[in-house]
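Participant: structure for this input, please:
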Amino acid sequence: MTVHQPIRPAEKRPLTVRLATPRGFCAGVDRAIQIVERALEKFGAPVYVRHEIVHNRHVVDRLKSMGAVFVKELDDCPDDRPVVFSAHGVPKSVPATARAREMLFLDATCPLVSKVHVEAERHHAAGRHIILIGHAGHPEVVGTMGQLPADAISLVETVEDAEAFQRPGEAPLAYATQTTLSVDDTAEILATLKRRFPELPDPHKEDICYATTNRQEAVKRLGAVSELVLVIGSKNSSNSARLVEVALRAGARDARLVDDAGHVDWSWLDGVSTLGITAGASAPERLIEDLVQAVCDRFDAQVVEDDGERETVTFKLPRVLTA
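Facilitator: Below is the predicted model of the structure:
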């Protein structure tokens, strides 16, 4: 008689998983989401939101399920329902139109983006021409450029753009930056501009927000020790896309941007002994938890939390929502 041995499940391969700290939501994103949630509680559904409140599909879908209606422009909103402006900021013409229509609007612009707007207006008032470093078409860039007359601000995206930029007229120059850029790439662009226009102030990082800077520093540590880094975030999230670039530059063999665990191709982990995991500033922590669980289901995973910057920043909500 043949004796059949019981079939044993294949042993899980060992894998070290390093979680970046900090990761996920920043204070500006948390505030923007709370504004939509509180507006729904106070005014009932529907509440309209001009553009995606933050660039994350999961966040947008959850708010839709609660009664938020996402639109491209104010023309798509009725006059008698609240409208929220996204965390990325809006051109001055948008709140002006809302006031003219006597709409109830709530501005969820991140205070650190608003700081850039104020800085650009200050330079303009002093007679300076502003060079804005950022990505064309990104809502934050559209909003910042929309604070000023079109001829008062020029967009520079790359070192090549910085080399080609020509001063318009005789006006002195100043600069501002999008808050979600690569710190290292921006430093290169600023160095090029400073070489060509020595009167520019010394490069600084104030416009690139603390959350972007902290997450890039954290992913540099992951990239230096991980063969693969997975970044949770949506494709239209600038800060998330920059994390992939930073991880590769730091030494990771591979880095991927994924919406969630369901978008991971597990063949990416072939030959990987250390996996780094992080999330962009608009990605909920539950997506990280789901990804870690999916990894643990497939591997004998040792999960290590990196020791990084602990963030304590918070921003106040609009008074109309807290009164």
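Participant: could you use CA atoms for every contact and neighbour count after this?
Facilitator: Fine.
Participant: distance from stretch 201-208 to the middle of the chain?
Facilitator: Relative to its parent chain, stretch 201-208 has a centroid offset of 18 Å by CA atoms, centre = their mean, to the nearest Å.
Participant: and what of stretch 161-171?
Facilitator: 29 Å.
Participant: quick one: residues in contact with it.
Facilitator: 127-129, 156, 173, 189, 192-193, 196 (CA atoms under 8 Å, 6 or more residues apart in numbering).
Participant: now do stretch 21-32
Facilitator: So stretch 21-32 is contacted by 53-54, 86-87, 108-112, 211, 214-215, 218, 278-285, 305-311, 313-317 (CA under 8 Å, 6+ apart).
Participant: quick check: buried residues in stretch 65-74?
Facilitator: 66-70, 74 (16 or more other CA atoms under 10 Å).
Participant: one more: stretch 37-51?
Facilitator: Quick answer for stretch 37-51 (16+ other CA under 10 Å): 37, 39-40, 45-51.
Participant: ok, residues contacting it?
Facilitator: By CA under 8 Å, 6+ apart, stretch 37-51 touches 36, 63, 66-74, 77, 81-86, 321.
Participant: so which of those belong to strands?
Facilitator: Among the contacts of stretch 37-51, the members found in strands (DSSP state E) are 68-71, 83-85.
Participant: distance to residue 231 added to those, as CSV?
Facilitator: Listed next are the ones in strands among the contacts of stretch 37-51 as CSV, based on distance: CA to CA, whole Å:
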residue, distance to residue 231
68, 27
69, 28
70, 25
71, 27
83, 31
84, 28
85, 27
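Participant: please, where are all the helices along the chain?
Facilitator: Taking DSSP state H to define them, one finds helices in the chain at 27-43, 57-66, 93-100, 111-125, 139-145, 159-164, 183-196, 210-225, 238-250, 285-298, 319-322.
Participant: now render the ones you listed as a markdown table, adding distance to residue 177.
Facilitator: What follows is the helices of the chain, written out as a markdown table (distance: least, CA to CA, whole Å):
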| stretch | distance to residue 177 |
| --- | --- |
| helix 27-43 | 17 |
| helix 57-66 | 25 |
| helix 93-100 | 21 |
| helix 111-125 | 8 |
| helix 139-145 | 9 |
| helix 159-164 | 13 |
| helix 183-196 | 8 |
| helix 210-225 | 12 |
| helix 238-250 | 13 |
| helix 285-298 | 28 |
| helix 319-322 | 29 |
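Participant: here is the second sequence; please produce its structure so I can put it next to the first one:
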Amino acid sequence: MGQPPKAMQEVLLAEPRGFCAGVDRAIEIVERALAKFGAPIYVRHEIVHNTYVVNDLKAKGAIFIEELDDVPPGATLVFSAHGVSQAVQREAQARGFTIFDATCPLVTKVHVEVAKLAKEGYEFIMIGHKGHPEVEGTMGQLDHGIHLVEDVADVARVQPAQTEKLAVVTQTTLSVDDAAEITAAVRARFPRIREPKQQDICYATQNRQDAVKLLSSQVDLVIVVGSPTSSNSNRLRELAARLGTTAYMVDAADELRPEWFTGIARVGLTAGASAPEVLVQAVIARIKALGAVSVRSMDGIEETVKFPLPKGLKTSAA
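Facilitator: I've put the predicted structure just below:
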């Protein structure tokens, strides 16, 4: 007779997981703007790529728009955590909106680097995903001179106007391993290329990917909590799958399917940097209802990064 299927015993939680400092700050900016100025507050693009967060802020009075034409005169406008182009910034200022910039400071760091090196005559190769708002924002820091590459094959096709002054920048939420591979191809083709002092991929993306590498080898199945639009959440699921562990990404607990857990003894659980812990807890409750006996957190890096709020939204000292 065949062996009976394994009973589900344990949920293993990745550490760290979920919100990063940039996401915390972006959500707080919208909430404080609502408290200070009242609804509605207009937000250009989803403040962070998470359905639950966006719907929660909509219920509180945030209106999410893609085009500045949809913002009435005199309104308060927040730029999303992904950053915006210079053209969007100029247009918003020209229209006289009260603007709060929720761009993640680690994305702003890339924008500052691009502006500084462009003044020195540099062209850029940007590693990132075409159409992602962060990529559009970074490429929109200059009118021309930034060449996007999405994979190693793209590197061979890039035709910069010159190679004497060439620098590489990276979307902050990429797969660390993919970015390293593409960077190596860039370096091989353009040996004199200038690289950032610190890699552009953010600490939170790196930490969550490192945690999934540790997690994957210890479990039979990985569940990633994150929305389909979230770049860093998608990378977590891809990474677990690449390491040979079956992996699914869910936006909420009701997307979990009982058949995924048949014959699974241990489930690994993580969340992208824009996914709130309330969703993780709901997923844990659902997995327990499907038969898991215990929940355990892995050891992992404790993140202590905190980014300051923009002037005008800080609370005054009591």
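Participant: circling back to that earlier point, so how do I select the buried members of the contacts of stretch 21-32 of the first structure in ChimeraX?
Facilitator: With 16+ other CA under 10 Å as the criterion, this ChimeraX line picks the buried residues out of the contacts of stretch 21-32 of the first structure:
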select :53,54,86,87,108,109,110,111,112,211,214,215,218,278,279,280,281,282,283,284,285,306,317
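Participant: about what we covered before: what is the nearest of the contacts of stretch 161-171 of the first structure to residue 222 of the first structure?
Facilitator: The closest of the contacts of stretch 161-171 of the first structure to residue 222 of the first structure turns out to be residue 189 (CA to CA; 25.1 Å).
Participant: that closest one: what's it in contact with?
Facilitator: So residue 189 of the first structure contacts 158-159, 162 (CA under 8 Å, 6+ apart).
Participant: got the contact list for the residue nearest to residue 152 of the first structure when sequence neighbours are not counted?
Facilitator: The shortest distance from residue 152 of the first structure to any non-neighbouring residue, by CA to CA, 6 or more residues apart in numbering, is to residue 129 (5.4 Å). By CA under 8 Å, 6+ apart, the contact list for residue 129 of the first structure reads 123, 152-154, 168, 171-174.
Participant: ok, now with 7 Å
Facilitator: 152-153, 171-174 (CA atoms under 7 Å, 6 or more residues apart in numbering).
Participant: among those residues, which recur in the second structure?
Facilitator: Mapped onto the second structure and checked by both residues aligned by TM-score structural alignment, their matches' CA atoms under 7 Å, these keep the contacts 152-153, 172-174.
Participant: any idea which of those has the most stuff around it?
Facilitator: residue 153 (24 neighbours; other CA atoms under 10 Å).
Participant: translate that residue into the numbering of the second structure.
Facilitator: Alignment note (TM-score structural alignment): residue 153 of the first structure maps to residue 146 of the second structure.
Participant: ok, that match touching residue 139?
Facilitator: Yes - under the criterion of CA atoms under 7 Å, residue 146 of the second structure makes contact with residue 139 at 6.0 Å.
Participant: how about the residue positioned nearest the centre of the first structure: what's its closest non-neighbour residue?
Facilitator: In the first structure, the C-alpha nearest the mean C-alpha coordinate belongs to residue 239, at 3.7 Å (CA atoms, centre = their mean). Leaving out its chain neighbours, the residue that sits closest to residue 239 of the first structure by CA to CA, 6+ apart is residue 180, at 5.0 Å.
Participant: residue 208 is in contact with that neighbour, correct?
Facilitator: Yes - contact criterion CA under 7 Å: residue 180 of the first structure and residue 208 qualify, at 5.9 Å.
Participant: ok, the two, which is more surrounded?
Facilitator: residue 180 (24 against 21).
Participant: show me what the more buried one lines up with in the second structure.
Facilitator: Looks like residue 180 of the first structure aligns to residue 173 there (TM-score structural alignment).
Participant: can you pull the contacts of that match?
Facilitator: Residue 173 of the second structure neighbours (CA under 7 Å, 6+ apart): 201-202, 205, 231-232.
Participant: one step back: out of the helices of the first structure, nearest to residue 204 of the first structure?
Facilitator: helix 183-196 (8.3 Å).
Participant: list the buried ones in that closest one?
Facilitator: 183, 186, 189-194.
Participant: stretch 252-259 of the second structure now?
Facilitator: Buried residues in stretch 252-259 of the second structure (16+ other CA under 10 Å): 252-253, 256.
Participant: just the terminal-to-terminal distance for that stretch.
Facilitator: Stretch 252-259 of the second structure stretches 17 Å from its first residue to its last (CA to CA, to the nearest Å).
Participant: so which bit of the first structure is it matched to?
Facilitator: The aligned range for stretch 252-259 of the second structure is 260-267, by TM-score structural alignment.
Participant: give me the contacts around the matching stretch.
Facilitator: Residues contacting stretch 260-267 of the first structure (CA under 7 Å, 6+ apart): 232, 258, 287, 290-291, 294.
Participant: can I get the residues you listed in a markdown table including distance to residue 300 of the first structure?
Facilitator: Output for these, formatted as a markdown table (distance: CA to CA, whole Å):
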| residue | distance to residue 300 of the first structure |
| --- | --- |
| 232 | 21 |
| 258 | 22 |
| 287 | 20 |
| 290 | 16 |
| 291 | 14 |
| 294 | 11 |
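Participant: switch these over to CSV; also include distance to residue 103 of the first structure and neighbour count.
Facilitator: Output for these, formatted as CSV (distance: CA to CA, whole Å; neighbours: other CA atoms under 10 Å):
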residue, distance to residue 103 of the first structure, neighbour count
232, 36, 32
258, 37, 18
287, 35, 18
290, 40, 14
291, 41, 19
294, 45, 14
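Participant: of those, which is the nearest to residue 203 of the first structure?
Facilitator: Of these, the one sitting nearest to residue 203 of the first structure (CA to CA) turns out to be residue 232, at 30.3 Å.
Participant: pull the contacting residues for the residue mapped onto that closest one from the second structure.
Facilitator: In the second structure, the residue matched to residue 232 of the first structure (TM-score structural alignment) is residue 225. Neighbouring residues of residue 225 of the second structure by CA under 7 Å, 6+ apart: 249-251, 270-272, 275, 280.
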